[in-house]
Each structure stands twice: as structure tokens, then as C-alpha cells.
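1. Sequence first, predicted model second:
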Amino acid sequence: MSQKSLEEQIQQLDEQLSSSVEHQERETKFATQANERFARNISCFEKYFPDIAKAISEYELRDDFCIHVTSTGYGNFVPKNHKAPIYSDDPIAQVTKQVEHSIQHPTFSATDYTSCPVNDDDERVHIRYMGALTKAFREIQSQQQERISKLPENFPTALIFGIGLGYHIELLLEKTNFDYCFLIEPDFEVFFASLFCTDWFSIIEKVDNNGGALFFQLGADKDNFIKDLETLADDIGAFSVVRSFCYQHTPLPEIIELIQQWSMQYFRFQYGHGFFNDAITGMSHTVHLVEKNTPILASPTQNRVDLSTPIFIVGNGPSLDEAEEFIKENANKAIIFAAGTAITSLYNKGIQCDFHVLVERPYSNYKIFGDILPAEEYKKTNLIGLNTLYPDNTDRYKWAGIAGKGNEAGTFLLEVMSQTLNNKGIPLMPYCNPVVANTALSFAMFAGFKNIYLFGIDNGNLMTGEHHSKDSIYRNNLEDENEDGLVCIRMDGKYLPANFGGQVETNDLFMAAHSQLEKLIGHYPYRSVYNIGNGAKLKGAHPVRAEELIPLPTSRDIDHQIEFLKSDYFEQLNLTDFDDTLLGVGAFNEICDHVLGIAQEPVGTIKEASENLMRQARYVYSLRNTALHHLHHMIKGALLYYHCPMLSLLYTYTDEQFTLESYEKVNVLWQGYVTEMKDYYQHNYRTKCDLGKE
């Protein structure tokens, strides 16, 4: 060995020793700072997010939990079941580069507000103003102004997928101020590690001081992410997510899966808000139904129903035909619920249903059902509907009962009346919309039935082309204008997996219905739900081919079970005279005037306009769960359908003057909408829906 080689080795050992000493010093310094940071973070979470603070205090670390200190003095972490750390040796440089790239090349969620159909023949307030809104956005878009291509200093919302150790969040919030910031992290342990590395106390206090809102979705996975986001959006308003900057921090498969879910389910946050005409007619119908002394769903004080009795829920999907013989042969051994127009398909097959399920408000639906079935057939069956139902429907049946639908102005009034007259509230069936099949299954599950069969609940068209049962009231060939029958809702190129391979073609409405059915099945574990035929597959239900069904055993007397179900689960309020002052005409006038007062304030910048919208929204949402809760629902839908596009407009174009001028045109429409709501409410709070009357 040469002398030079020995000297080189000594120098190398000396450098390693120095490096080791320096690293120990870095670790000691980091440990001191990390422990102080952790303590301050915990204190901050206890103040602002007590549930998260509790979860942190109860979290059990794995034995090999370790935060590694890089040569640059920052913490790094290897997540469970991973071999590599989250960051390189210089996390801040790496994250700074990522943040800058995301700012310069952002991904935004956006909605096309020019595609809403315009119906100039529909005189309802909401439809007229939505048509005017669509025309306004078409005009704005036709001018082809330059759109923003990088993240501005102010933006409505950030959806940050992956918290990591939090370094990017500090940097991002230094560059842009968000009104709403959603932090989504599947791995709680990674978030726990971030408490040692990031000054969460500084981030949280900064957002709070700026009047923003910060939401953590920790432990998010494909089963709860969208559902939890929907709950948040319902609490604070869908405008909180419709115009979002979407940031992916880590490339982990579970993060990518959540982003894919967001992309596929984004449509849920754009529509389905309810609207003024729906709200006021739903409330009016509730008042009329109560005055007719219609039995209302209640929590049973006794239950004589044999809950093992099989339940047949029959929709009008094409797979109904596959099970026709089984239903006929076993009809006297089960309770049969016909969902909507499926009652005519069963009638044409010679099958008598026990309950007909309806949900629609319009007079036109009431008229259609009066035309499609002989009057004497309705007198053979019972009706279950929601409290929004057109009230005259109940007169057709030998018995009718209603259930409260959540998120409705009329339902809150129903709750107040029940508390006043019976000293108890009313139960709300979960996931009971948007279509009648949802209501039927929700009632069966709420009642406690354990064996439920779904026939014709296909949520779309079969790939062989069928869209409804051959015995339905709909045309077989939708393009043949000479064929008798109604034209059904068309599918629009979306797809769901089918029970036994392949797919069904669907649309947004049935996608939502399908999702609600899956949530409902998950909400009631330990029930047997059989999904018959090759319609859309339902998570939690057992797919069964019609030919594989075996005859049912003889049940207890079905007629007795039906009577028990009606008498044990429904009760009358016995209200002699409804007090119209409960409807709060004066209070609604004040609410509309307050919203108008804010909307009419002059704005000089995009930020001022955005803050103006936020003040209106937060005022309306402050009415939730108060004595004016029904009036919150009266205006909420209109506000969402206008504020979501108005907010999106403010953060779409680079030209601020053009943006503000366009915003002002839409704002004038919004003020007109609020003014008409105010005038209409005080004269029409008892008016039944007349849509479809000549």
C-alpha cells in the first residue's frame, strides 16, 4: 500500500468523522426544533380542530417510526410499506420546484355553464332565470377572451392531494390566498410525521386571519372521500369546490385513485342543489298533505311486522322481464313495491303490487299516472311517497303515507309540527333520492326488512339496446314518433359495470341514483339485498340471474304484514288548522332584502366581487339549523345555481375589466331573481305545483 493511498484513506476517514459529527449536530438541532414545533402544533389543533387533536393523542406509532434528518437539515420520512423516503436530500428545493411548476401550469376544475337547456315556454322563476344565465354565459364565452393560464394570487379553492410532510403547503400559501383549502391525505401516519416538520400553527392561524377555511380529510380512501367531500360541500355550499386548483403532491397509487374519483364524480357538485320553485312547492305540498291528515312515517312504538318477509322492489328496467315468471309465482309470498311507472308494467303482466312509490312534485306527473292505469286499480293498492309529492295523489289509493325528505323546506316545517303536536321529531329516510327506486329501497331498509329483491333497478340501458321493460309505458323505439308511448330520459354515454360482465349505458341522473343505492346498502349492514339481472352492479348487493332464483318459502299472511307496516310505522298529526305564520313571509322578505343589499354594493376588483359573494353565501348559510331553516332551503338552491357560475366567471379570464363587466351583467340577473323570489313567496306559499296544467 502506497503512502499516498494511506493518506487518502486517513483523509476520507476524517471527512466521514466530520460528516458524522455534523450530522449528529443537525439531528440534535432538528430534534429540539421538531419537539417544540410538535407541541405548538398540538396546541393549535386543540384550539381549531379538537377532533384531529384527539386522534393525534390516541394514535399508536409503529415501532420503527422514524423521521430522518437530511444533510440539508430537514425532516424526511419513509411511509409504511414503502422503501424510499418521500423526498430527496433537499426537500425544500424539491418542493419549491414542484410548487412553482404547479403555479405556472395549474390544473383547474371547471364547469361549462353554456350547456344548460333554455326553455322559453316554462314560466317558473328558476327556469326563466337559469335560461337567462345560460344566454349570458354564451354571450360572454362568444367573445373568446384570453383565459388564465397560471394560478393567480387569489383563487377560490385548493384541493391538495397529499399532505406529505407539509412543506409544499407553506410555500403554496405564501404565493396564493385561497378562500377554501382542502387537504387530502390517505395516510394518517404521514400527517402525524408532518407535525414535527411543518409549522401547522402558522398555517392555520394565517388562514384564519385571512378569513379563509381549512379542511383536513385524513385517512381519505376511495370509499369515503367523495362522500365526506359531499358532506362538507352541503354544510358550507357547493361553491366551495366548483372552481378549484387541483394539486397533486405525491405520486402514490392511493393519491392517484382519489384524483380519479374526483374527476369522475365532479358532476355531483355542479347540480342537484334544489331550487326555489321546488322548495316552495315542496313546502306547499307538505302543508296540504298535513291538512289532509295524511299518515307520516314515524319511529314505531311497536313492531308487529315480520322483518324476514321478502320484499320485492320493482323498477321499470329491461331486466324486469327476465324475472317475470318468478315474480308471478312468488307474488303472494312477498310484499311488492312498484317504483313509479313500474306499476303499469306489473299491471300489464298481471301482477298486483302492494305499495306504489312516488316522489315527483309536478301536476304533470299526477296527470300521467291518472291516465296510464284504471282508477279502480289504484284503489287496490297503497301509496308511499315523500312529503314533496303532489298532494292530490293520495286520494287515488286505498291508503297513503308519506315520509320526510331531507334537505327540504317542507320537511323542516313537518319536524316543527311533529315536535309541537306529538312532542317528538320525525325520522328521515337516508339516501331516498333522486329517483323512486331510491325511495323504495330506503323505506324497506329503514323499516328493517332483511331480505330485499331488486327487479328492474338497472340504472341504465342494457348493451343489447333495451331501455325499459317491454310492458312499460315507454316507446320501444325512441326514434319512432308514430309509436305509442312516452319518450324516456335518454342515456348520454356514461357507463357502469353490469352484474355479469359488460356495462350499462347511463347518465348523470342514474349515476347519482346508483351511488345513492350503494351508500344506502352500506348504511344498513347485515341485510341481504339481491340485485336481479344484468343491470348495473351494486356494491354490497348480491348479483343473481333470474333463472337462478329459487321459490320462496311460504311467509306469514302477507295482508297482515302490510297492515302492520302501515299502522306501526305511520301516524297522523291530527292537525285541525295550520298556522301560516310558521311560513315566515316577513322573515323571508328580510332575508331577500339583506342579500340584495350586499349584492348591490359596488365592487372594484375581482377580489372584492369574490368577497361580496362570500358574504351573501355565509349569511344564507348562517340560517341553517335555526328557526329559519326552511327559509334557508328556500333561497339556498337559487344562490348555488347562480353563485357557482359567478364565482367561476371571476377566475376564468385574464382581463379584469372584461371580467367585472361580465360579472355585473350576471349580478343584475341575480338581483332580479332574488327580487322575484321575494315577491312570489308571499303570494304563493300555498300554491300547488301547476307544471303541466293547460
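-> Noted; the coordinates are in hand.
2. only C-alpha atoms for contact and neighbour calcs from this point on.
-> Noted.
3. mind listing the helices for the stretch 451-600 of the chain?
-> 508-523, 558-569, 585-599 (DSSP state H, counting those that start in this stretch).
4. Equivalent analysis for the stretch 51-200 of the chain, please.
-> Counting by DSSP H, counting those that start in this stretch, the helices of the stretch 51-200 of the chain are 91-104, 125-142, 167-175, 188-194, 200-209.
5. So in the chain, which helix runs the longest?
-> helix 3-48 (DSSP state H).
6. which other helices and strands contact that one?
-> Under the contact criterion of 3 or more C-alpha pairs under 8 Å, 6 or more residues apart in numbering; DSSP states H and E, helix 3-48 touches helix 50-58, strand 67-69, helix 200-209.
7. can we see that at 7 Å?
-> helix 50-58, helix 200-209 (3 or more C-alpha pairs under 7 Å, 6 or more residues apart in numbering; DSSP states H and E).
8. residues making contact with the shortest one?
-> Residues lying outside helix 50-58 but in contact with it, judged by C-alpha atoms under 7 Å, 6 or more residues apart in numbering, are 42, 45-46.
9. Quick check: buried residues in it?
-> 53, 56 (16 or more other C-alpha atoms under 10 Å).
10. just the angle between it and helix 3-48, please?
-> 130 degrees (axes from the mean of the first three to the mean of the last three C-alpha atoms, to 10 degrees).
11. Go ahead and flag the most central residue of this protein.
-> Glu230 (4.0 Å; C-alpha atoms, centre = their mean).
12. ok, it - contacts?
-> With C-alpha under 7 Å, 6+ apart as the criterion, no residue contacts Glu230.
13. Same question for Gly131.
-> Gly131 neighbours (C-alpha under 7 Å, 6+ apart): 118-119.
14. ok, now how distant is it from Thr281?
-> Distance from Gly131 to Thr281, counting by C-alpha to C-alpha, to the nearest Å: 20 Å.
15. As JSON lines, the helices and strands packed on helix 3-48 with distance to Ile368 would be great.
-> Below are those laid out as JSON lines (distance: least, C-alpha to C-alpha, whole Å):
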{"stretch": "helix 50-58", "distance to Ile368": "51"}
{"stretch": "helix 200-209", "distance to Ile368": "54"}
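16. And here is the other one:
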Amino acid sequence: MTEQQINPFIHKDSELEQLEKKYSDIFIKSLEDLHEITSLQQVMKEGLKDRFNRNMEAFRKYIPDVAKTFEKYTPKTNMDFFCLKNEIPNLIFTDSNDILYKTADPFELTHNQISNIINNSNINQLRYQVEYDPYGQLHFKYNNRLVEIEQSVIRDKTVTPKQIESLPNCVMLGIGLGYPLADLYNQVEIANLIIVEPNTDIFYASLQAFEWAPFLDYIFENKLGIHLMLGQNSDQFFIDLERFYERHGRFLSGTWLGFIHYSNKKVKEFISLFDKHYRSINAAMGFTDDHLFGASHACYAVLNEKNFVLNTPLKEEYKNKPVFIIGSGPSLDHDIPFIRKYQDKAVIIACGTAIDALYHAGIKPDFYANTERTPQIKQALSTISDKEFFDDIVLLTGDVCHPYTLNEFKHTAIFGKPDEPFYPYFAMNFPEFRKVQHIQLMNPLVGNMGLSGAVYFGFNNLYLFGLDNGKKTGTNSMHSEFTTLYKERGVGDTGGNYTITKTVPANFGGTCETGYLFDLSRRNMDFVLQMEKLGRPDLVCHNCSDGALLEQAQPVHSEDLNNIFDKLPDIDKKELFTYITQEKTSKISLSKELITKAFNNEIFTQTCNKIKSIILKKPDNRVDYIKNMETVSEVLYYLKTDPSTYFYGASLEGSIQTFFMQIARMLYHSRDEKACIALADKGMDVIADFLDEIPNLFSHMPFIYLGEHQKIYKDGKVGIDMPNCKAPNLPQMQILVKDDGYRDPLSKFIKKHE
């Protein structure tokens, strides 16, 4: 997936500061005439009061929360309205004598800004490519078919919003006095407008200057969407934005126009947040097959009496113990001597293949962190010759973990994943599951599981090693020299997920080369630390890795920590192990009959039929098409609000939103609306086929395990041929570790401190 525009809020020659320079001489001359037009000021101010009252009445009718906030609002800053001979209200901040619109004619200024944007900008759109399906999944079958349809027509890359005359989603940073709205809607029909105004004083001023009442009448009479984000701080801002897309459709975040009306320090801060986090809104939605596998894996864990992490607080004596979270990045080799020396003074979490590196370096982990739900993890673990090595290592993972991986460990600490359908669904319906600790952002890589696992376990004193999320510029290796999986057994670490696509600042200066998943991993690490620090001021993360910089972690070289760790006592690892396995984790008692009844194929099929009845209406214009997809999105959201139907909405949502992103792209393929509608109609027929076929897979719940699910399909095909989508061949299951004759000389683990 790629996005065409890197800086979606930067529109050349459209910033107010640039446009205002063209009118500065006129403005200065007009200000000199102010003393001649003082009588106009009183007339203007009477008009402001009348307009404010009309606007309040409209907001009480349409958006009562806004009316309630601003009816008796008192501005925090000293500001006043003034006008020139044209009688257009402008705003001056009297403490600084700064003027909002530095021009004699704010209408002309905003008109030119909007004209520049809609005549010279492209719509930001995500682009999907045909993806290789390693397991044989219906989502890939249908999504790849949609990609083929979208790419069957040459795309007009020059088309502008003005030429198309509609937008599914527009994000406006800074409302000013509201003047851009009239020009925007006079030229482009917008299905959904998101207005972000961090300064409530400015919005209050707009209630006096702009005719909100007729604007809101137009929006609601035409059933268009508007979402006001007023006065949020940076933390609230993105949560609110995420909620909007969750309710009305994440597909909207894949086809949109963004622009800045006016800029200040706070608006620039929000632009930075957009750049960092906007992509996460649709980056990891999951898909239906994946959710069904994950739920089945979780049910396996329950039925086979695996231990889940409890949401009781971690004992005080462990909260501030050092925790070494270790990945197998190339910088790990530098820190191996330090980790060896102090391994008894810290809780050690091996992330993924780091367990291979630590085994060969003589370091014993307390936890093995696993993110994946794939069956190949067992193959990676099988490369360690000493099977007793795992006896007292606790598997730290999410509830989606594959049964093959679960069975490799005698002890587990399983978290509930709130971004997967299973955990919220079972927590809503079974009291036993409400005591399970949730985890956030344990994806996309094992380092995320290690960090998030430590955070949500309750540890406060974290140290990162080998979590490079790429490689330092100027170096070659992607993994530690101690990992036999890559160094001796021929598993590749180039191309695919390891493809380098960008450079980012490095932890100890310089730059780090990274790729899409590594960069997402880095951002998720920062985000989980940032969010958890808000309620946990004692949470500290030290980054000893010589890879990508984490803004929320403190860079520190391991050699600078010797004085601290020399003074620390050893941790009683046996006592810690007993506490983890007998107090902090527990089995969940639910019967097979109860679990099986939780997945009702009749309700799931009815849900699919309901969605199909909506999407096959096929409107004859772009905006109504977008509204139709919003209706489906709102149905899925509504299902998620009811404990009895939550799973059905949540398990379909990721695939449906991904498919809808492709439909939205088709709708804005060119200026020829009829041709775009015809293309979208073909896409909707494919989605209808998906909704007809997916209930067959669901009927096998909750016993669909990834890889083994291929037994459901006959004739070596992924499902069956459908009217608008042929079934591809089932892929062969991947063999991660091939028997190439290599024999590990370390048949028995040897702990080392030197």
C-alpha cells in the first residue's frame, strides 16, 4: 500500500502567509483609513450579535454540544472585531496587535486560497498492489481481484478536486473565521468534512463572523457529514479522529484532501501528529480470515488450559526491577557482554529470533515474546537443540498465538488483544474474561510484543537492546551474528519485510535505514510509551540499541550503565517464576459447549446478507456511493456496540474497509463520473461474492487454525469459483527452516557471565 502525496497539507502558493504578501500594501493603506470609517464598526458589531444568535439556534438544532459549549463562552485571549470600508469582519488580538487576516479583503484572500487548493491539488489516495497469499485466504482472493479491476483502467493522475467536483473526505486544519467554507462548498461537494480548530477562541469568533446557520442547513438537508474537533490537546486530538473514522468508515482515511487554512504553533503541532500517526488509522485493520484464525487460536488456548495474564497489579517488589527487552538486531552484538554480566539482575525478554542469539551467547531469558499467529514459529524454535532450555521460559504473547507455538512452552502469559474481535467479545459476554489483562500495539514485529508486554505486565524500568528497527547507515547486517537462523540455516533477511525504503534518525546520532514494517514498529513503540506515560509517570525506557531513534526512550550506551548495575542485587528468578506462573497468570475456565455457541453462523450469514443488500443498490453518483459505504460502516459499528453481535461486526470490518478503500479509489479514478461508477459497480459485485462465500469458512468456528484450515477447501483451490472472482490455487505451506545438513554444535545450553 502506498500513498501518493507525502505532505498532504502542503499546497504550493496556498498558505495564507504567502497569499497575504500580495495584498500587504493595500492592507496598510486601508488601515490608515480606519479613523474615517469608525461608524461602520458599530453597525458591524450589531450584525455580529444577530449572526451569533442565528448560529446558536442552528447549532442547538443540529449539533447541540457545540451550542452548549459556546452559548455563554468567554474568550481566553483579548480580541476584537474590526472592518474596513468593505464591512467584512476581521479579527485583531489586542494584546499583540496581531491581525488574523492581514488583508483588506478576507473574502478575496480565502477565495484565492481555496481556488488554489482545489484547482492545483490531487486527492490523497492509498494504492494497493496484488499481494502474495502465503496461506490461502479469502480476503486475499477478493482483494487481489479488486486490485486487478482498479488497475484495469488507466488512472488520470492530473485530476483535481475542482474537476471532479466532489470529495469523500476533507480535513481542514484551522477554521479561522469560517470564510473558506462557503468557497469550498460552492465548488466541491464534500461527503465528510473534518474541521480541526485547536483554539476555541477562534471558533467562537467564527460563530459571529460566518453564516453557520445556512451552512448547517445545507449540510444536514443533503445528509452530508461534518465533524468538529474543537480545543483538543495533542493527545485528545488523535483519539477523537480515530473515533470518527471507526464510526463512519476507515475507508474515508484512504481517499481525502487535507489543507491548512491558517497556521500557528498548535496547528503545526497537529500537522506533525498527522504525519506521524494518520497512516495508523488504516495500517493494521486486519481481515476476516485472520480474525477467525485468531479467535480460534484463542479458544484453543482456553480449552487447553493455557495461562492468561491477569489484570491485577504487578507486585511492588517487581515494578522497578530492570527489564532487558532484547531483539536480534545487529547492534545486539555490541551489548552481549553487558547482558551476560548482568543477566541475573534483570528480567530478560527475548523477542522472536533473539532467543536463538541469547541461547548461543549464554544468556537465559525469562520470557519469549511472540507476536505472530503463524504456524512457522514452531520451526524457528525447533532450531534450538536443548529442549529443556524452554522448560522455565514463559511464552509472552497475545491471544492470537498459534497452537503450534503454544504447545512448545510449558508456561504461558497470554494477553487479550482489544484490537482483535475475540477478546472484547468474550470480555463482554463472559465474566471470566474480564480479569484478563489487555495489551496494545503488540504488532507488527516481535519487538513490539516485548516492549508492550513489559509495559502491560506492569514493569516500569525498561532497557532495549538489539531493537534496531533497521540497520545503521553504512552497515550491512540486519541481524545479530549470534542468530544461527539467519547466519547458518539460510533463512533470508533481505527483500520482503526487510526492504529498505527510507532513512530515519538513529539512536546515537547519524541515520538508520528502515522499511515499512520496521518504521511502523518504531512508531508503535513510541506511541505506546507516550500513551502509558500519561498515567504512569514512573515508566522509563532506556534505549541501548544502535538503530532507529525512539523519541519516548532515553538513548544510553550499555557501558555507561555499569556503575548502576554493579550496585544492584540479583533477582530471585525462581521466586519470580513462581509468582508469574501461579499468581500473575491463570487458566480461564470455559466449556467447549459454551465457547462453540458463541459463534453463531446464522447470525453471521444474516449480517453478510444485510451488507450485501446495501452495497448492491449501486448509486449513480460519487457522493451517494460514499454515503452507501458509510451506511455499511455504521451498521458494522452498531453491531460492535451490542455484546451479542460484536464479533460479527468486528470480524467483517477490516476486510470490508479494505475493499471499500479500493472502491473509493475507483470512484475518483478520473473526471468521468459515469466511467468511475461503472468501475465501482464491478468492484461491488466482487465484494458481494465475498459476502456469499465467507459464511462457509465461519461455519467451522471456533476450530479454524491457520495452515490447517486448508483442509476445508477442496480441489486445491482457495474456496470456490464465484461469478465475479475465480478461486486461485492454494499455496504450498512455507518451510522456514530447511534441513540443509547444519548441526548446531551447542546441543546443551551453557550460561555465561563473561
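-> Yes, it's here. Values in this document were obtained by computation on a predicted structure and should not be read as measured data.
17. picking up where we left off before, how about the helices and strands packed on helix 3-48 of structure 1, which one is nearest Lys537 of structure 1?
-> Closest of the helices and strands packed on helix 3-48 of structure 1 to Lys537 of structure 1 is helix 50-58, at 35.6 Å (criterion: C-alpha to C-alpha).
18. roughly how far is the closest one from the heart of the chain?
-> Centroid separation between helix 50-58 of structure 1 and its chain, computed with C-alpha atoms, centre = their mean, to the nearest Å, is 27 Å.
19. Quick check: the aligned residue for Gly362 of structure 2 in structure 1?
-> Residue correspondence to structure 1 (TM-score structural alignment): Gly362 of structure 2 is matched to Gly350.
20. For its match, pull up the helix or strand it's in.
-> Gly350 of structure 1 belongs to no helix or strand when assigned by DSSP states H and E.
21. That one and Thr281 of structure 1, how far apart?
-> Plainly put, Gly350 of structure 1 is 35 Å away from Thr281 of structure 1 if you go by C-alpha to C-alpha.
22. Of the two, which one has the most company?
-> Thr281 (25 against 11; other C-alpha atoms under 10 Å).
23. residues contacting that one?
-> Contacts for Thr281 of structure 1 (C-alpha under 7 Å, 6+ apart) come out as 687-689.
24. Go again with 10 Å.
-> Residues near Thr281 of structure 1 by C-alpha atoms under 10 Å, 6 or more residues apart in numbering: 287, 361-362, 388-390, 409-410, 684-690.
25. now do Tyr204 of structure 2
-> Counting by C-alpha under 10 Å, 6+ apart, Tyr204 of structure 2 touches 52, 69-71, 73-75, 176-177.
26. Could you find the counterpart of it in structure 1?
-> Correspondence of Tyr204 of structure 2 to structure 1, assessed by TM-score structural alignment: Phe192.
27. Find the pair from the contacts of Tyr204 of structure 2 with maximum spatial separation.
-> Of all the pairs that those form, the one spanning the most space (C-alpha to C-alpha) is Glu71 and Gly176, at 18.9 Å.
28. Include mean neighbour count when you put the helices of the stretch 451-600 of structure 1 into CSV, please.
-> Shown next, in CSV, are the helices of the stretch 451-600 of structure 1 (neighbours: other C-alpha atoms under 10 Å):
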stretch, mean neighbour count
helix 508-523, 19
helix 558-569, 16
helix 585-599, 16
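29. would you turn those helices into CSV with distance to Ser71 of structure 1?
-> Converted to CSV, the helices of the stretch 451-600 of structure 1 look like this (distance: least, C-alpha to C-alpha, whole Å):
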stretch, distance to Ser71 of structure 1
helix 508-523, 48
helix 558-569, 68
helix 585-599, 54
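30. Which of those sits closest to Lys333 of structure 1?
-> Nearest to Lys333 of structure 1, of the helices of the stretch 451-600 of structure 1 and by C-alpha to C-alpha, is helix 558-569 at 6.7 Å.
31. Can you tell me what Ala536 of structure 1 aligns to in structure 2?
-> Ala536 of structure 1 maps onto Ala548 in structure 2, by TM-score structural alignment.
32. Leaving out sequence neighbours, find the closest residue to His402 of structure 2.
-> The spatial neighbour of His402 of structure 2 that comes closest, neighbours along the chain excluded (C-alpha to C-alpha, 6 or more residues apart in numbering), is Arg373 at 4.8 Å.
33. do you know how far the one you found is from Thr578 of structure 2?
-> Arg373 of structure 2 sits 27 Å away from Thr578 of structure 2, taking C-alpha to C-alpha as the criterion.
34. ditto for Met442 of structure 2
-> 25 Å.
35. go on, Asn429 of structure 2?
-> Going from Asn429 of structure 2 to Thr578 of structure 2 by C-alpha to C-alpha gives 31 Å.
36. Ok, Phe465 of structure 2 next?
-> 26 Å.
37. Ok, Pro702 of structure 2 next?
-> From Pro702 of structure 2 to Thr578 of structure 2 the distance is 32 Å (C-alpha to C-alpha).
38. Kindly report the same for Gln379 of structure 2.
-> Gln379 of structure 2 is 28 Å from Thr578 of structure 2, by C-alpha to C-alpha.
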